[in-house]
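Chemist: for reference, the sequence and a predicted model appear below.
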Amino acid sequence: MKIAILDRDGTLNEWGAKGFIASPDEWVAVPSALEAVSRLNRAGWHVVVVTNQPGLGRGLFDVIELNAVHAKMQRELAAVGARVEAVFFCPHAPDEDCLCRKPGAALFEQIADRYGVQGQQIWAIGSGVEHLQAGTAVGAHLVFVESAARPAFCSDANLPEGSERYPDLEAVVNMLLPLGDGAAKGVDSEPANH
């Protein structure tokens, strides 16, 4: 089985002007990101999203608004023949000391358990260092996406050792699916059982 755990902001969508996305109108796809997900889907990959959403814990938006954002994301993915199978999110503010907020690995562990995969079958792909740090805890392959308009608080100074760097999700997928043949670097190329 092949599984990509994507960070949301800066990987699938542009960063919000305030550093977060509070409404569907603020969700704008990164050029070529949705098509990249479609290519992964066609090659038999499972694609899920893990995102910290501290705005929920801070009361900046509610879960209904967050669901509306993700509904827009799914509609735009579907329009290009792509899908994200699940969205896992941490609703806590940073000071709430939870285990699910990245760099904590609880959400990655839930995904590994749900899909029955080991760390080496997981590709953690994102524009946030915390995303890759969470991936490290489960032994995932680590890929940093150099989002063009990262907010100042998103430093890449603490990238985990062994992280690969690519300019965007399209470039990552070009690496994972060389020559468009569906074979993935470092991962079995058998189709996943559903």
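Modeler: Structure received.
Chemist: use CA for all of it now, contacts and neighbours both
Modeler: Will do.
Chemist: buried set for stretch 98-105?
Modeler: By neighbour count on 16 or more other C-alpha atoms under 10 Å, the buried set for stretch 98-105 is 100, 101, 102, 103, 104, 105.
Chemist: I meant stretch 32-48, not that one.
Modeler: 33-41, 43-48.
Chemist: now the buried residues of stretch 98-105 in CSV, with distance to residue 1 and secondary structure?
Modeler: Shown next, in CSV, are these (distance: C-alpha to C-alpha, whole Å; DSSP: H, G, I helix; E, B strand; the rest coil):
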residue, distance to residue 1, secondary structure
100, 24, coil
101, 26, coil
102, 24, coil
103, 24, coil
104, 24, coil
105, 20, coil
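Chemist: other residues contacting the lengthiest strand in the chain?
Modeler: Longest strand in the chain, counting residues (DSSP state E): strand 46-52. Contact with strand 46-52 is made by 1-9, 37, 40-41, 83-92, 101-102, 107-108, as judged by C-alpha atoms under 8 Å, 6 or more residues apart in numbering.
Chemist: and stretch 103-116, by the same measure?
Modeler: Here stretch 103-116 has contacts from 50, 88-89, 99-100, 118-119, 130-135, 137-138, using C-alpha under 8 Å, 6+ apart.
Chemist: also stretch 127-136?
Modeler: By C-alpha under 8 Å, 6+ apart, the list of residues contacting stretch 127-136 reads 7, 9-11, 102-105, 108, 123-126, 141-147, 154-156, 158-160, 163.
Chemist: okay, pairing it with this:
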Amino acid sequence: MTSLIILDRDGVINQDSDEYVKSVDEWIPIPGSASAIARLCQAGFQVAVATNQSGLARGYFSQADLDAMHQKMTQLVEAEGGSFAHIAWCPHGPDDQCNCRKPLPGLIHQIEQALDVSAKGAWMVGDSLRDLQAGAAAGCQVALVKTGKGEKTQPKLEADNQLNNSPVLADLSAFVDFVLAS
């Protein structure tokens, strides 16, 4: 069992937007997410982020904007006593044919390389089916949170024969409670 936990960003750590999260001002944490990540770190887990950021390819925001959002996210988690082991993002659009855009597992493989650890058996937490599909493709256990697009994703999850036994939790804090109680 690995001590790695991989989180999607938008809809899991921060509020999601159908218009994309384009700036540090639009990056708004979901209540309790920073402290939940800190609790994982304090329990000995390495926490990484795997996030599709096609807004870069679409020109909705710049790399500097994305860096500022990740700096804000990191500072909020550090203020609670936690840290990120690695943040991996896919800058490509859906037609770019990259190997890192979820549901492909490329971001998870980047995390494995960066941390010199296997993601097999690690948790991948997301709010969309593509997050869970990427995790499953990399050998992760997967969990759905109902924040972000999670409520809309739950019926799709239940219809997916490979993923329908995955835990569904209210939010990242509830996921942390679940993992720490296991």
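Modeler: In hand now; what should we look at? Keep in mind that this is a model prediction, so the values were computed, not measured.
Chemist: mind checking the TM-score on these two?
Modeler: With the length set by TM-score structural alignment, normalised by the length of the second structure, the two chains reach a TM-score of 0.89; 175 aligned residues with a C-alpha RMSD of 1.8 Å.
Chemist: give me the helices and strands touching the longest helix along the first structure, please.
Modeler: For the first structure, the helix with the greatest residue count under DSSP state H is helix 63-79. If contacts are counted by 3 or more C-alpha pairs under 8 Å, 6 or more residues apart in numbering; DSSP states H and E, helix 63-79 of the first structure sits against helix 33-42.
Chemist: report the angle between the helix it packs on and helix 63-79.
Modeler: On the basis of axes from the mean of the first three to the mean of the last three C-alpha atoms, to 10 degrees, helix 33-42 of the first structure is oriented at 70 degrees to helix 63-79.
Chemist: could I get the full set of helices for the first structure?
Modeler: Listed in chain order, the helices of the first structure (DSSP H) span 33-42, 54-57, 63-79, 106-115, 129-137, 169-176.
Chemist: and those helices: which comes nearest residue 27 of the first structure?
Modeler: helix 63-79 (6.6 Å; C-alpha to C-alpha).
Chemist: what residues sit buried inside the closest one?
Modeler: Within helix 63-79 of the first structure, the residues that qualify as buried are 66, 69, 70, 72, 73, 74, 76, 77, counting by 16+ other C-alpha under 10 Å.
Chemist: quick one: it to the second structure mean distance?
Modeler: Helix 63-79 of the first structure, aligned to the second structure and superposed, deviates on average by 0.8 Å (mean C-alpha distance after the TM-score superposition for the first structure).
Chemist: chain center to that helix: distance?
Modeler: 15 Å (C-alpha atoms, centre = their mean, to the nearest Å).
Chemist: find the nearest non-adjacent residue to residue 55 of the first structure, please.
Modeler: Once flanking residues are discounted, residue 55 of the first structure sits nearest to residue 61: 6.1 Å by C-alpha to C-alpha, 6 or more residues apart in numbering.
Chemist: pretty sure that neighbour is touching residue 54, no?
Modeler: No: using C-alpha atoms under 8 Å, residue 61 of the first structure is not in contact with residue 54; the gap is 9.6 Å.
Chemist: neighbour count for those two, which is higher?
Modeler: residue 54 (20 against 16; other C-alpha atoms under 10 Å).
Chemist: let me see the contact set for the more buried one.
Modeler: 90, 91, 92, 93, 94.
Chemist: restricted to buried residues, select those in ChimeraX.
Modeler: A single ChimeraX command is used to select the members of the contacts of residue 54 of the first structure judged buried by 16+ other C-alpha under 10 Å:
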select :90,91,92,93
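Chemist: for the contacts of residue 54 of the first structure, which ones persist in the second structure?
Modeler: Contacts conserved in the second structure for the contacts of residue 54 of the first structure, using both residues aligned by TM-score structural alignment, their matches' C-alpha atoms under 8 Å: 90, 91, 92, 93, 94.
Chemist: I figured the third one hits residue 98, correct?
Modeler: Meaning residue 92 of the first structure. Yes: between residue 92 of the first structure and residue 98 there is a contact under C-alpha under 8 Å: 7.1 Å.
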